[in-house]
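# Everything below, folded, please.
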Amino acid sequence: MRYFLVLVMLCAYSLTASAQWWRLDFKKHARYPMISRIKDNSLARMKATNNTVNIDCIDHLPYIPSQYQLEVNERIVMRAAQHSMRFREYGPASYRFSELAQIYVKENRLSEAKWYYLQSNLISRQQNDHQHTISNLVNLAMVKADLGDMTQAQQDLTEARELARANGRPQDIKFIEEKMKFLQTNKTWLPKSELRYADAAEVTAKSK
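This next block holds a predicted model:
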């Protein structure tokens, strides 16, 4: 009981002490001036420096597909080619074979690319698709050049040029002649297969 009375007295004293706040004079403290607002000049500096991104440069960046994308595209185009051959749609099949060859060129599978270009070229000749035949001959020539067969590459380009002349295609003739000059000025063309084997041999030599 004694402790309870002491606790009640302490609580009453604390209440009376805290209730004296209304007697304080809050008008006597010093009032300082307001802090001026900071001006944000970042936008003005950006306009002055004119740091703009050139979107045209981004649009012209080369697109390099991943290995997974190439494999997916290969399966899709292969199924389309098989479908066309099954139903004897030889025209679309010729273009699918060319697409497969382009995928194999990107994967550096040049022997397979050469085979599919040959099949596409054979069908396009039978279909009298001269534009596609010219395109196949040019692409086939570049693949043969990568494989180191410069003589056959020149022969394919010559045949493509004659076919373009026979069908009145001056733009194709100009494009083919540029390719022929490119091959003639790069007679020391090192095949991609040799480059790959040379790297492997160099690594083997270093390991020894």
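# alpha carbons only for contacts and neighbour counts from here, please
Fine.
# can you tell me which helix in the protein is longest?
helix 67-86 (DSSP state H).
# First residue to last residue on stretch 186-199, what's the distance there?
Stretch 186-199 has an end-to-end distance of 21 Å (CA to CA, to the nearest Å).
# what's the longest helix of the chain packed up against?
Counting contacts by 3 or more CA pairs under 8 Å, 6 or more residues apart in numbering; DSSP states H and E, helix 67-86 is packed against helix 90-106.
# Report the next helix or strand after the helix it packs on in sequence order.
Counting by DSSP states H and E, the next helix or strand C-terminal to helix 90-106 is helix 110-126.
# Tell me the buried residues in that following helix?
110-114, 116-121, 123-124 (16 or more other CA atoms under 10 Å).
# Repeat that for stretch 63-70.
So stretch 63-70, judged by 16+ other CA under 10 Å, has buried residues Leu70.
# hang on, Met150 packs against Lys144?
Yes - counting by CA atoms under 8 Å, Met150 does reach Lys144; the two are 6.7 Å apart.
# what secondary structure does the residue nearest the centre of the chain sit in?
Among the residues of the chain, the one closest to the centroid is Tyr63, at 2.8 Å (CA atoms, centre = their mean). At Tyr63 the chain is in coil, as set by DSSP: H, G, I helix; E, B strand; the rest coil.
# this one next, for a side-by-side:
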Amino acid sequence: MRKAFLLFLVSIFIGLTANAQFWKKVPQVRFPVIQPVNTNTIDLIALNPLHTKNINQAVVWGRGRYSQDLEEAAIMKDLYHTLRFRMYPEAIESFNQLITLYIEESRYSEAKWYLLQIIYFGKKSNNNFAVVNGMVSLGLLKADIGEYEQARQDLLDAKDICFAQKMNTQAIDIDKKLKVVEAKRFANVKNDVQYAEVFENKKG
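Presented below is the predicted three-dimensional model:
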């Protein structure tokens, strides 16, 4: 009986010794602190917030055939009205608008015809400036399409009118345009010669 009691006490002591480990303060193991994510981009946005920018860049669209026809019809309507009431200065302005439109569309024959109308109505209304400007414009247009001799003659005729009407400033300006026409003619002849030489070399 006494031995049994001693064994009981020994077993309790061993149990208490083993359980005493739970009462001891176990030091916590601290793992390295996780580094924060790179916030450079976030900070940059915070310091410089994004702003939407309105780009008002002009977009140039080519005019369609329909809009050109509408413009031509409107000019023609005004032209008929001015001619009906013999409003020649206004008619010349309408002619100029038509000429600009036709040159943009490469309708050179019609542009030339309306330049002749400006010259005609300029003479009819004794508007020497309109006559000279019409002849100069006609000459430059002919030069652009390769009619160099006719262009030169139109400019010379306009120069004669300037001398007769003492329009010396316009005469000096026409001299400059004559040089431009001559330069175009020379450049065209030079290109023709070069083309002929290349053709002959290929042929040979």
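# After superposing, what score do the chains get?
The TM-score (TM-score structural alignment, normalised by the length of structure 2) is 0.57; 141 aligned residues with a CA RMSD of 3.3 Å.
# which one of the buried residues of helix 110-126 of structure 1 sits closest to Glu89 of structure 1?
Closest to Glu89 of structure 1 out of these is Ile123 (10.5 Å), distances taken as CA to CA.
# Per the alignment, that closest one pairs with which residue of structure 2?
Mapped onto structure 2 by TM-score structural alignment, Ile123 of structure 1 lines up with Phe121.
# now do Phe97 of structure 1
Per TM-score structural alignment, Phe97 of structure 1 is aligned with Phe95.
# okay, now that match: neighbour count?
22 (other CA atoms under 10 Å).
# from what I can see it touches Tyr114, true?
Yes - in this structure Phe95 of structure 2 lies within contact range of Tyr114 using CA under 8 Å: 6.0 Å.
# Onto which residues of structure 1 does stretch 173-182 of structure 2 map?
Using TM-score structural alignment, stretch 173-182 of structure 2 pairs with 175-184 in structure 1.
# Which residue lies closest in space to the match of Ile123 of structure 1, excluding its sequence neighbours?
In this structure, Phe121 of structure 2 finds its nearest non-sequential neighbour in Tyr88, 6.6 Å apart by CA to CA, 6 or more residues apart in numbering.
# OK, contacts around that neighbour?
Residues counted as contacts of Tyr88 of structure 2 (CA atoms under 8 Å, 6 or more residues apart in numbering) are 82, 121-122, 125.
# which among the residues you listed gets closest to Ala171 of structure 2?
Gly122 (17.9 Å).
# Can you tell me how far that closest one is from Ser109 of structure 2?
Gly122 of structure 2 is 20 Å from Ser109 of structure 2, by CA to CA.
# Counterpart of Leu79 of structure 2 over in structure 1?
So, by TM-score structural alignment, Leu79 of structure 2 is matched to Ala81.
# cool, Ile145 of structure 2 as well?
Under TM-score structural alignment, Ile145 of structure 2 pairs with Leu147 in structure 1.
# Surely that match touches Lys192?
Yes - taking contacts as CA under 8 Å, Leu147 of structure 1 lies within contact range of Lys192: 6.6 Å.
# Spatially nearest residue to Arg165 of structure 1 (excluding sequence neighbours)?
Arg165 of structure 1 sits nearest to Ile173 (CA to CA, 6+ apart), 6.9 Å away.
# For that neighbour, give me its contacts.
Counting by CA under 8 Å, 6+ apart, Ile173 of structure 1 has contacts 161, 164-165.
# Near Val198 of structure 2, how many other residues are there?
Neighbour tally, Val198 of structure 2, other CA under 10 Å: 12.
# Quick check: it vs Lys184 of structure 2, distance?
21 Å.
# Now find how far off-centre stretch 118-127 of structure 2 is within its chain.
Stretch 118-127 of structure 2 sits 38 Å away from the centroid of its parent chain (CA atoms, centre = their mean, to the nearest Å).
# so can I have JSON lines of the buried residues of helix 110-126 of structure 1 showing distance to Arg37 of structure 1?
Listed next are the buried residues of helix 110-126 of structure 1 as JSON lines, based on distance: CA to CA, whole Å:
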{"residue": "Leu110", "distance to Arg37 of structure 1": "69"}
{"residue": "Ser111", "distance to Arg37 of structure 1": "73"}
{"residue": "Glu112", "distance to Arg37 of structure 1": "71"}
{"residue": "Ala113", "distance to Arg37 of structure 1": "69"}
{"residue": "Lys114", "distance to Arg37 of structure 1": "73"}
{"residue": "Tyr116", "distance to Arg37 of structure 1": "72"}
{"residue": "Tyr117", "distance to Arg37 of structure 1": "72"}
{"residue": "Leu118", "distance to Arg37 of structure 1": "76"}
{"residue": "Gln119", "distance to Arg37 of structure 1": "76"}
{"residue": "Ser120", "distance to Arg37 of structure 1": "74"}
{"residue": "Asn121", "distance to Arg37 of structure 1": "76"}
{"residue": "Ile123", "distance to Arg37 of structure 1": "78"}
{"residue": "Ser124", "distance to Arg37 of structure 1": "76"}
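# just these now: which is nearest Ile103 of structure 1?
The closest of the buried residues of helix 110-126 of structure 1, once distances to Ile103 of structure 1 are taken by CA to CA, is Ala113, at 7.8 Å.
# In contact with Asn139 of structure 1, which residues?
Asn139 of structure 1 touches Tyr117, counting by CA under 8 Å, 6+ apart.
# What is the neighbour count of the residue nearest to Gln97 of structure 2 when sequence neighbours are not counted?
Of all residues not flanking Gln97 of structure 2 in the chain, Ile75 sits nearest, at 7.3 Å (CA to CA, 6+ apart). Taking other CA under 10 Å as the criterion, the count of residues near Ile75 of structure 2 is 19.
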